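*Asks:* Return a 3D structure for these sequence lines:
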Amino acid sequence: MVVRFVDRVAELSVLQGFAERGAGVPIYLYGPEGCGKTRLLRELVSRLEGARDYLVVYVDALEERDPGRAVRGSEELRRLLLDAVRGAAGGPLGVLLAYAVTRVVSSLERRLVEGRHVVVIVDDVARPLGLERLEAYVKSLLRLVEYDLAELYPASVLVVASTSEGLSLERLRRHPTWVSLRLLWGLPRSAFHELATGLGAPDTGVAEEAWRLTGGNPRALIQIATVYMWDIDAWLRGLDASLAAPLVAEARARGLLHALQRVVADPDSIVAEADPALQQVARLLLKNNLIVYKAVATLTGETIPADPGLGIGSYYAWQLPAYRELLRRRLGEAGG
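*Replies:* Next up is the predicted model:
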């Protein structure tokens, strides 16, 4: 099924503006898993890659072997990048391309770059590269913007890296001059309902229930529609078995049930006091991509308002409200 691109008009406009005038540092775009980062970035590439005054490359760092999925963009740059990793060993294709892209772009001939808008996107970068390597990698992207490409006289330079890996924020928030941190959230309610209708939601009640449990997350909605055929209870059972039950079992084994219950009640309890148990729970939830730090401006410069009904605090939020719901049930059964 081909799912059409819905909403994101403002975010796409901001990225197109950056592509035209450039950004002085790399943009690090993050947000909940499935919120639409990849779809947004691929849409940007599809609109720019055919323009003669643009030199565009997109790398999917999570792709293991398919060149067609791992790299897109201007044909000349795509060809050079694939040639650079052909026959190389040492990891999945996406990781090899992620490391090669800075080397290939910085070594381009001036005649290919001068006067053109250069856009470099590395998608889903944190997990395949690893947290230990992330800071050095982002520094290499900054060097690409500030020095390597500047010497080739481009019209502008935009470099974007993306991730849903929450622990990576701890590393990069220490370097505010290296990178611009930007947040992408789920779809607003009206756009979410539009997507649900396009996916064949049986009625508005089902679509609204999906909104309540996903918080506007488009990938979760697509999964409910195409894998579970709008059986939301079956979707919840799948999440419970794969995420909620193992996490509560681990929290119980580590004596963290009470701290977990506090975070389920209020995600901002993580920052409310210096409780070691709360910090352990926070790292556990961030590691498993169940919560996300959200006190960062979005692409459009706005902030996501707190919404207790959806599990959104001022600083932290549940990536899907369903996670909070399932943990709450499990903790009730466990006597948390």
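*Asks:* only C-alpha atoms for contact and neighbour calcs from this point on.
*Replies:* Noted.
*Asks:* can you give me the strands for the stretch 101-250 of the chain?
*Replies:* Using DSSP state E, counting those that start in this stretch, the strands of the stretch 101-250 of the chain run over 117-123, 156-163, 180-183.
*Asks:* Just tell me which of those strands ends up closest to Leu247.
*Replies:* Evaluated over the strands of the stretch 101-250 of the chain, closeness to Leu247 peaks at strand 156-163, with 22.3 Å, by Cα to Cα.
*Asks:* compare with the first, here's sequence two:
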Amino acid sequence: MNFDVVYVNPVEKEAMAETGITDVKARLMEILREATANTWVRVAWAVVDMAREIMKAGAKKVAVLADDVFQAIGLDKVAIYVKGLLGLIEYPPRTYDIVIAVVATSEGVSKREIGRHRWANMRPMWNMPREGFKQLYEQLPGDKPDFDVIWRITGGNPKMLVELYRAGWNTEKVTSDLIISKNLKAFTASLSDGERQLLIKAIEDPDTLMTRDGIPLMNKLLEQNLITEIPERRDPWYWTGEPPPQKDPELGIGKDLAWQTPLHREAVRRVLGVPG
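*Replies:* Next up is the predicted model:
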């Protein structure tokens, strides 16, 4: 469809501009050369400016794709970033045919901030469906565990599949990395006795947190990106991709809440010392 495309993912430190506007490409390359772990925030914001420059140069079809930018810019800037993208559509520098702005995030707290405004249409996205995930799994070279095993421990999450592949299919290493990166020992140590008991119950059924007593702990787990809220509606048209099942205890999926992946649940289980 001949779109000019600008893409950024600060978490993976990736950015690109597929456009015939050479000045924009050159500017992006200059920013990337200077980018450090602490300056990817600048790259995330620069993408919005680049899209505007592309439109000024005469592009009629523009797509801005931003993946996991909220972790880089901070949750307090979420609404401003979305508003900036909306500005490309509502207040363009010149006339256009189509402008698409898609922002994907893997954490759930930002959803509440965006939902306070009417600046975006939010659609949930679940992990990959089993058949599509199997096709991705089969593309990975070398010996690997049985697909059913990988499906049960990842729940169809492609990022976890990549992590397992990089770790030589060592689930112990991936689980330990989650414990460290999420600082789970300190997190669980900070919980009250009542919260620990609620968390133990949530390992088997995350929906147990959807109660008056459980919601404070639910919010903490959402902030840690350990669980995610699931809209009760499972209509295919409402979801980007295939919706999750109504409930799947093996994968940690409830009606209202789900563990990010079975590996996230296993990391919490291990820190709590709960038998598997």
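*Asks:* among the strands of the stretch 101-250 of the first structure, which is nearest Tyr54 of the first structure?
*Replies:* strand 117-123 (4.7 Å).
*Asks:* Residue range in the second structure corresponding to the closest one, please.
*Replies:* Alignment note (TM-score structural alignment): strand 117-123 of the first structure is matched to residues 61-67 of the second structure.
*Asks:* Identify all contacting residues around stretch 92-101 of the second structure.
*Replies:* 52, 55-56, 58-66, 85-86, 88-89 (Cα atoms under 8 Å, 6 or more residues apart in numbering).
*Asks:* now do stretch 195-210 of the second structure
*Replies:* Stretch 195-210 of the second structure has contacts (Cα under 8 Å, 6+ apart) with 188, 214-215, 217-218, 249, 252-259, 265, 268-269, 272, 274.
*Asks:* ok, the residue most central in space within the second structure to Leu221 of the second structure distance?
*Replies:* Nearest to the mean C-alpha position of the second structure, counting by Cα atoms, centre = their mean, stands Ser106 at 1.6 Å. Ser106 of the second structure sits 13 Å away from Leu221 of the second structure, going by Cα to Cα, to the nearest Å.
*Asks:* show me where the stretch 51-200 of the first structure has helices.
*Replies:* Secondary structure of the stretch 51-200 of the first structure (DSSP state H, counting those that start in this stretch): helices located at 67-70, 75-85, 93-106, 110-113, 126-129, 131-143, 168-172, 189-198.
*Asks:* about what we covered before: and the contacts of stretch 195-210 of the second structure, which of them are buried?
*Replies:* For the contacts of stretch 195-210 of the second structure, burial is judged from neighbour counts taken by 16 or more other Cα atoms under 10 Å, and it is met by 188, 214, 217-218, 252-259, 265, 268-269, 272.
*Asks:* Show me what Arg219 of the first structure aligns to in the second structure.
*Replies:* Aligned by TM-score structural alignment, Arg219 of the first structure pairs with Lys159 of the second structure.
*Asks:* Ok, Leu158 of the first structure next?
*Replies:* In the second structure, Leu158 of the first structure lands on Ile100 (TM-score structural alignment).
*Asks:* mind listing what Ala57 of the second structure touches?
*Replies:* Residues counted as contacts of Ala57 of the second structure (Cα under 8 Å, 6+ apart) are Ile21.
*Asks:* That one and Met1 of the second structure, how far apart?
*Replies:* Counting by Cα to Cα, the gap from Ala57 of the second structure to Met1 of the second structure is 18 Å.
*Asks:* same thing with Lys61 of the second structure?
*Replies:* 8 Å.
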